[in-house]
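Build the 3D model from these lines:
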Amino acid sequence: MDENKFAALLGHAALKVWPELSRDAQEMLFAAAVDDGVIANTLATYLHDHHPRTAHPPKPTALV
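Take a look at the predicted model:
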């Protein structure tokens, strides 16, 4: 198998388990997958549309 086939297999696996991944794992995979704002917005829209858990609130920045 060539590298493109392995990349496709890993990509499909990541999409399959995306909802079960921790937020940190989701963010790391997302950052590794995108290299510009256009692709990032398109991927973010896809993930939000297909995996509701992705649409979580922002991380808290300070304790209240």
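
rest of the way, CA atoms for contacts and neighbours
Will do.

Pick out the residue closest to the middle of the chain.
Central residue of the chain (CA atoms, centre = their mean): residue 30, 4.0 Å from the mean position.

Please give me every residue in contact with that one.
Residues counted as contacts of residue 30 (CA atoms under 8 Å, 6 or more residues apart in numbering) are residue 40.

Before we compare anything, build this one as well:
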Amino acid sequence: MDDNRFAELLGNAAIGVWGDMPRDIQEALFETAMRGHDDLRHELAKLLHDRHPRTQHPPHPA
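Modelled structure (predicted):
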């Protein structure tokens, strides 16, 4: 098995348990995944929020 297949498996697992993760872990994983992929941020956020509605967090204080 190559690295891409392991990454796919791990990514699918993370999506599956996303709503059970602490917010700081969600944010760290999301930011790491989106590094260099700003064009996909909204799409991934929407996917995660649609699958796990309780992950809809209020905005960070300014």
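
For residue 22 of the second structure, grab the count of nearby residues.
Neighbourhood size, residue 22 of the second structure [other CA atoms under 10 Å]: 10.

Check residue 54 of the first structure too.
Neighbour count of residue 54 of the first structure, defined by other CA under 10 Å: 20.

From residue 16 of the first structure, how far off is it?
Distance, residue 54 of the first structure to residue 16 of the first structure, by CA to CA, to the nearest Å: 13 Å.

Next: residue 24 of the first structure.
According to CA to CA, residue 24 of the first structure and residue 16 of the first structure sit 17 Å apart.

And the longest helix along the second structure against the first structure, how far off on average?
As assigned by DSSP state H, the longest helix anywhere in the second structure is helix 3-17. Following superposition, helix 3-17 of the second structure is found to deviate from the first structure by 0.5 Å on average (mean CA distance after the TM-score superposition for the first structure).
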